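A.B. asks: how would this look folded up:
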Amino acid sequence: MDLDLAQVRAFVLTAEELHFGRAAVELSISQQALSKRIAALEARLGARLLDRGGQGVRLTEAGRRFLAPARQALAAGDLAVAAVRDERRPLRVDVWGHLYAPMRTLAPVAARAEGLELELGHGRDLPFVAAALLRGETDIGFGRVHPPLPEGLTHRLVRLEPVDAVVSADHSLAAEPALRPEQLRTSVLWTPGPLDRLDFLGRFADHFGVTSREQGPNLGLDHFAGRIAADPGCFSLLPADCPLPDVPGVRSIPLVDPIPLYAWSLLWRSSGEPPPAGPLVEAFLEEAGRSRWLEYDPRRDWLP
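C.D. replies: Next comes the predicted model:
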């Protein structure tokens, strides 16, 4: 069956907006023309993709199944047109791990890479960015990669960053110049989100025997620091190079024996030829050599 990509695009935009008016504006066509395109696609497929009722627009079960491959079809069509026209577009890079400020690492490296133009986006977490990569909606991901990684993706480690403990100035260990991770066992690990989405914090707690854990919403670094400052019994973790906001009553203390390392990686589709991340990987490896970003000693460091 041959699909009309104009009809597929009409469906995808409507499915994303769940509103015919907004989708029609996005396509610069009338709502009537939009409805005709979707109706023609449904007739071609022999299945209703959208329910149009008093409660608004909703995807049918068939529509939910069709949405992801429809996005892939559009991405492939756009790439085919760009290849014929020899169009050069910016690399689309989605980052995650926002509390740990991935742009601290990505932005200066990208700025030094000659001729590399990036279009930046913000993903919710690794599964979210991985799905966007597989759908062809973005080219590269940047953040912490951990298993299980979906089939069809590959990654490259580009930075290992020491992690500090962040505690209240009233914490019993706040005056220490450095801490061993095991000293935090009797404190409460506070996490900005559920641990099943925060792989590094979960592995740290399990490995070093931190059994008391509390979670709250990720409302940014200022809220994070304020929450830590207000509770002398809790702690959390931040990369050592991540500057704390100007919040009184919070301390960052280096961790030693071992030093926990937070891993940053580039992630992309393994089917690409050449790999879209190639120039960015090269720029990262150059910076890693200058700044010793990939040094690791198992006698001194802990890398989950």
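A.B. asks: hey, let's count contacts and neighbours off CA atoms from now on
C.D. replies: Fine.
A.B. asks: what's the spacing between residue 79 and residue 214?
C.D. replies: The gap separating residue 79 from residue 214 is 45 Å, by C-alpha to C-alpha, to the nearest Å.
A.B. asks: cool, and residue 132?
C.D. replies: Residue 132 is 30 Å from residue 214, where distance means C-alpha to C-alpha.
A.B. asks: what does residue 52 give?
C.D. replies: Noted for residue 52: a distance of 42 Å to residue 214, by C-alpha to C-alpha.
A.B. asks: one more to line up against the first:
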Amino acid sequence: MDLDTVRTFVAAADAGRFQEAAAELAVTQQAVSKRIAALERSLGVRLFTRTARGAELTIDGQAFLPHARELLRVAERAAASVRSGRRPLRVDVIASRGAASGLMRGFHRAHPEVDLDVVMLFEIEAAVAAVRSGAIDASFRAVAVPGRPLPPDIESVRVLDEPLQLLTGPAHALAAARSVPLARLAGHRIWMPGIVPGTEWAAYYADLVAEFGLTIEATGPNFGSDALLDTIADTPALATFTGGHTRLVWPDGHGLRRIPVTDPTPVYPHSLLWHRDNPHPALTTLRAHLAATATGHDAAGTWSPAWVTGDAA
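C.D. replies: So this is what the prediction gives:
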């Protein structure tokens, strides 16, 4: 059902004259008559009768009028829901406990007036496709994975270098260390069942292993962070890497240790991705907030893969 014909019907019903409805809609009286006639053909009923005083609703017209008004209200609400600045800003943070989620919590505290929808997409291909289609406004990712450059319509800016920490149980050989040089981890078993081939973090850890001779095991099913922490706490031979900004909670009895890694400190690069033609005003606010709170990247004494890009915006 054409909304212009419905809008014209309501205007004519309220005015009682086609001529006044035409003036309100800024069209000709002939256009009003044609729209009403088209609506009547579509519905299979007469909506108006012509009288000396103008146009009066028939019984069918009276029955249709409240529904016509509701159709226009629904259409307006639908348009408002996607109108620039009216709908929530939709941002992909990958996981609820990661650094990107923390960045968005900081943004929300600084800008509580901005409505947010936070989503979690696993694969970078899905995230980039969602950004390009407009399903989401932005995504936090590591860019650019070797062999998979971003499409030319996707912008990116590096917003956070997250230092890695070693997470051990209380009986691990390194548990008492206040910090540990990266080279000292060679020969220790680092267990990370969450590494999935093809992801940007898999590419990151593959380069880390190749450059520093580490042993990272991704064997076994991934039952999530809680199960990982249970195993690390109970198994002295295993440790794992975690991001310094990643939120982890474990029972008091676990006695886990978060140990800074140094000489150099591996940092995981987080970038914000968005479509260059996205007009949402809150996206500009988010980018400005991240730019103001960023601490820089590629600092002395840190390491990240050669393929990691800096500001591409």
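A.B. asks: what about residue 132 and residue 214 of structure 1, which has more around it?
C.D. replies: residue 132 (20 against 13; other C-alpha atoms under 10 Å).
A.B. asks: what is the aligned counterpart of that one in structure 2?
C.D. replies: Using TM-score structural alignment as the criterion, residue 132 of structure 1 maps onto residue 130 of structure 2.
A.B. asks: do I have it right that its match meets residue 122?
C.D. replies: No. At 11.8 Å, residue 130 of structure 2 does not count as touching residue 122 under the criterion of C-alpha atoms under 8 Å.
A.B. asks: please enumerate the strands of structure 2.
C.D. replies: Counting by DSSP state E, residue ranges of the strands within structure 2 are 48-51, 54-57, 89-92, 116-119, 138-141, 154-168, 180-181, 189-191, 215-217, 238-243, 257-262, 265-275, 302-303.
A.B. asks: can you tell me which of these is nearest to residue 10 of structure 2?
C.D. replies: Closest to residue 10 of structure 2 of these is strand 54-57 (C-alpha to C-alpha; 10.5 Å).
A.B. asks: pull up the aligned stretch in structure 1 for the closest one.
C.D. replies: Going by TM-score structural alignment: strand 54-57 of structure 2 matches no residues.
A.B. asks: what comes up buried for that strand?
C.D. replies: Going by neighbour count (16 or more other C-alpha atoms under 10 Å), the buried part of strand 54-57 of structure 2 is 55, 56, 57.
A.B. asks: between these, which is closest to residue 89 of structure 2?
C.D. replies: residue 57 (44.1 Å).
A.B. asks: which one is the closest one nearest to, not counting chain neighbours?
C.D. replies: Spatial nearest neighbour of residue 57 of structure 2, chain neighbours left out: residue 48 (4.5 Å); criterion: C-alpha to C-alpha, 6 or more residues apart in numbering.
A.B. asks: tell me how many other residues surround the one you found.
C.D. replies: Neighbours of residue 48 of structure 2 (other C-alpha under 10 Å): 22.
A.B. asks: so how far is residue 149 of structure 1 from the most centrally placed residue in structure 1?
C.D. replies: Residue closest to the mean C-alpha point of structure 1, counted by C-alpha atoms, centre = their mean, is residue 96 at 2.6 Å. Distance of residue 96 of structure 1 to residue 149 of structure 1, given as C-alpha to C-alpha: 15 Å.
A.B. asks: could you do residue 170 of structure 1 as well?
C.D. replies: Distance of residue 170 of structure 1 to residue 149 of structure 1, computed by C-alpha to C-alpha: 40 Å.
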